[in-house]
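Visitor: have a look; sequence and predicted model below, questions after that.
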Amino acid sequence: AKTARKRGKSIVKGGLGTAARTAGLLGGILSFAVSEGIIERNPAEGVRRPADQRRTRRLNREEYRRLGQTIEELAGDETDQAILAVKLLALTGCRLGEIAKLRWSEVDRAGQCLRFTDSKEGASVRPIGKVVLDVLCEPSTDAAFVLAGVRKAEAFGGLPRAWLRIVKRARLVGVTPHTLRHSFASVGGDLGYSEPTIGAMLGHAAGSVTSRYIHHLDEVLVAATDRVSETIAAMMFEEVVQNGSAERASTEDQPDPQRAAA
């Protein structure tokens, strides 16, 4: 689209999902204007919005293994922060922003959870598996963030580009950080867990675990999260962490949906 500047143009990006969310935001603004008496009617009322397409891409067993092999091969060539970030994204189902800004003060080892002070849903408590605690080694410095930047008080800023390098090396087409979140939920479904349980693992706003007043998570929920993360770790690295020791797991082993805990 041309702009007022000579030979200027603006490039607008976004698909149907962006259009739907933008129309919804505009409708909300205009509804507020009506309630305040600024305008008499909402001109956006009745306007049909395009359907926001759901993401259905998930990693299969072979793709999980390729991702695991890639980050093992890149150890020493890629930054430690990027390698750790990919592991955490895959094994927790957290959002990219939550991992990128995760502080050591938000890691609750005793409670086996992450206590986000500011996530998409506000304050949120997120259960994590024991394998995640093994990945989260104690910091060797007094850095504030798990993914520490050059300056100790800042977070690592090279994650977006590092992610693109890693998925390209792993030959994973159409895979974004959100794909790992969706895949985490899908593995939970494969194991037979219910939607409310999976939602609680992911920290959805409807889940009671997002309350800032929660101090101790339900043991069943923690055990469910433990099993999902162990299953993913087994697919990625062909090993499962049990009682602090790594045991080799066959890649032919399939999740048993009969052991559902919810």
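Guide: Nice, I can see it. Residues are numbered from 1 along each chain as shown.

Visitor: from here on, contacts and neighbour counts on C-alpha atoms
Guide: Fine.

Visitor: return the set of buried residues in stretch 86-103.
Guide: Judged by neighbour count using 16 or more other CA atoms under 10 Å, the buried positions of stretch 86-103 are 86-96, 99-103.

Visitor: pasting the second one now:
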Amino acid sequence: AKDMKREVDLGHDPMGERQAQREAPTVQEMWERYSREHLPKKAERSQADERMMWEKIILPRFGKMKVAQITHDDVDALHRDITEIRGTPVRANRTVEVLRKAFNLAIRWKWRDDNPASGVRRNQEEKRNRYLNRTEIAALAQALNDHSQPTSANAIKLLMLTGARRGEVLGATWEMFDLENGVWTKPSAHTKQRKLHRVPLSGPAVQLLVEMKAAAMAKAEAEGTSPSPYVFPGPTGKPLTEIKRTWVSVCRRAGLGAEVPVLDAKGKPVLDRKGEPKTEFKPNVRIHDIRHSFASILVSAGASLPLIGQMLGHTQVQTTQRYAHLFDDPLRKAAETVGAFVLQTPAEQIINNENAEADNARS
């Protein structure tokens, strides 16, 4: 009572401050507002990914804490635990990025004055591009042909045939395709660069889509329903949002990966009922690597970097520049041709010139 009187004498309102503290928003409430106001602005796949981060990582750790109580050390410790215990340094970085955005919004909402996620030292990320070779592409294509789920398998086929982004393929509607002229027009709202992107389709891509559309029409007629506007509809009628299970399955069948131990949150092996360590198949290639492989095939076919950028929908030259090293082999072959000519003896040059003149005369 004396302490409270002293606070009042100093001009403070201890009862009001305690009431405000009790009513202060929690991280759970921050997530609820974030999910209502900010999350819907993102692509469906990004929404699902962030939702998983909140539900599996952030809320179990901070959910009951007040937004104003979270410190820089709290966020830094979470980042460190995800990195070291879960063994996922990139996921640790993404989690901090999500928290940083959420706390920026909390500042705008007047829930706190600073951002505890700012200044957290991120893990270094190595950009890795994996390119499928011809044998791997053939094995993957065969595995897709044999797969029991044609919708998700066909989605991966279209990724391979177009080099498009996963979200562009899964969210595609039939009205985007001019199958008669072999053109896919992606509206600006459908692309990462938020610009309309018109892409010519190859013969095999058109054939795949024609067969899929015919099958969809026949199915709808047999069921007495209207065909879905989506090229890859899910069970609920909305577009597919995830094809990871199919990807793992076809990679296993194609031999693109290996069995690895299943680890718990503390990094320890998970055991089955017999006490044996559980394993799971982990592909050694990502779905996004299909896009990189598409670019590498274009390079081998003689396409230029600007053309590759147009095909992939890049708006920044430096984005396409990552494929510049793929030109080393064709450039080296060209250089070898010049080198071989320069180092010829005069007699060899005369003979080659005479042969070239004879070829020109015959043509």
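Guide: Done, it's in. All values derive from a computational prediction rather than experimental measurement.

Visitor: picking that back up, and the furthest pair within the buried residues of stretch 86-103 of the first structure?
Guide: Based on CA to CA, the longest span within these runs between Ala90 and Arg103 and measures 18.1 Å.

Visitor: give the buried residues for stretch 111-121 of the first structure.
Guide: By neighbour count, and taking 16+ other CA under 10 Å as the criterion, the buried residues in stretch 111-121 of the first structure are Gln112, Cys113, Leu114, Arg115, Phe116, Ser119.

Visitor: quick one: the aligned residue in the second structure for the fourth one from Trp174 of the second structure, how far?
Guide: It stands for Arg115 of the first structure. Under the alignment (TM-score structural alignment), Arg115 of the first structure pairs with Lys186 in the second structure. As for Lys186 of the second structure, its distance to Trp174 of the second structure is 11 Å (criterion: CA to CA, to the nearest Å).

Visitor: cool, Val98 of the second structure as well?
Guide: Using CA to CA, Val98 of the second structure is found at 34 Å from Trp174 of the second structure.

Visitor: any chance you could map the strands in the first structure?
Guide: In chain order, the first structure shows strands spanning 107-108, 113-119, 122-127, 239-242, 245-248, with DSSP state E as the criterion.

Visitor: Cys137 of the first structure is nearest to which of those strands?
Guide: Between Cys137 of the first structure and the strands of the first structure, the tightest spacing by CA to CA is seen for strand 107-108, at 10.9 Å.

Visitor: show me what that closest one is in contact with.
Guide: Identification of contacts with strand 107-108 of the first structure by CA atoms under 8 Å, 6 or more residues apart in numbering yields Cys113, Leu114, Arg115.

Visitor: how much does that strand stray from the second structure?
Guide: For strand 107-108 of the first structure, the mean distance to aligned residues of the second structure following superposition is 2.3 Å (mean CA distance after the TM-score superposition for the first structure).

Visitor: so what's the gap between that strand and the chain middle?
Guide: Relative to the chain's own centre, strand 107-108 of the first structure is displaced by 17 Å; criterion: CA atoms, centre = their mean, to the nearest Å.

Visitor: do the same with stretch 28-40 of the first structure
Guide: Relative to the centre of its chain, stretch 28-40 of the first structure is centred 36 Å away, using CA atoms, centre = their mean.

Visitor: please apply the same query to stretch 229-240 of the first structure.
Guide: For stretch 229-240 of the first structure, the distance to the chain centre is 17 Å (CA atoms, centre = their mean).

Visitor: mind checking how far Lys168 of the first structure is from Arg41 of the first structure?
Guide: Counting by CA to CA, the gap between Lys168 of the first structure and Arg41 of the first structure amounts to 50 Å.

Visitor: let me fix that, I meant to ask about Ala148 of the first structure.
Guide: Distance, Ala148 of the first structure to Arg41 of the first structure, by CA to CA: 50 Å.

Visitor: have a look at those two and say which one is more surrounded.
Guide: Neighbour totals were compared for Ala148 of the first structure and Arg41, and Ala148 leads with 23 against 13 (other CA atoms under 10 Å).

Visitor: tell me which residue of the second structure lines up with the more buried one.
Guide: With TM-score structural alignment as the criterion, the equivalent of Ala148 of the first structure in the second structure is Pro233.

Visitor: residue contacts, that match?
Guide: If you count contacts by CA under 8 Å, 6+ apart, Pro233 of the second structure has them with Thr151, Pro239, Leu240.

Visitor: which residues does the counterpart of Gln316 of the second structure in the first structure contact?
Guide: The equivalent of Gln316 of the second structure in the first structure is Ala206 (alignment by TM-score structural alignment). Ala206 of the first structure makes contact with Gly199, according to CA under 8 Å, 6+ apart.

Visitor: okay, which residue is most central for the second structure?
Guide: Averaging the C-alpha coordinates of the second structure gives a centre point, and the residue nearest to it by CA atoms, centre = their mean is His288 (5.9 Å).

Visitor: now do the same for that one: its match in the first structure.
Guide: Residue-level alignment of His288 of the second structure against the first structure, with TM-score structural alignment as criterion, gives His178.

Visitor: its match is in contact with Ile99, isn't it?
Guide: No: using CA atoms under 8 Å, His178 of the first structure and Ile99 do not qualify as a contacting pair, with a distance of 11.9 Å.

Visitor: which one of the strands of the first structure lies closest to Ala33 of the first structure?
Guide: Distances from Ala33 of the first structure to each of the strands of the first structure were compared using CA to CA; the minimum, 26.4 Å, belongs to strand 122-127.

Visitor: what's the spacing between Val199 of the second structure and Ile308 of the second structure?
Guide: Looking at Val199 of the second structure against Ile308 of the second structure, where the rule is CA to CA, the gap reads 11 Å.

Visitor: cool, and Thr191 of the second structure?
Guide: Using CA to CA, one gets 17 Å for the distance from Thr191 of the second structure to Ile308 of the second structure.

Visitor: next: Glu280 of the second structure.
Guide: Using CA to CA, one obtains 36 Å as the distance from Glu280 of the second structure to Ile308 of the second structure.

Visitor: Ile107 of the second structure too?
Guide: Between Ile107 of the second structure and Ile308 of the second structure the distance is 42 Å, computed by CA to CA.

Visitor: who's more crowded, the two?
Guide: The residue with more neighbours, out of Ile107 of the second structure and Ile308, is Ile308; 19 against 15, by other CA under 10 Å.
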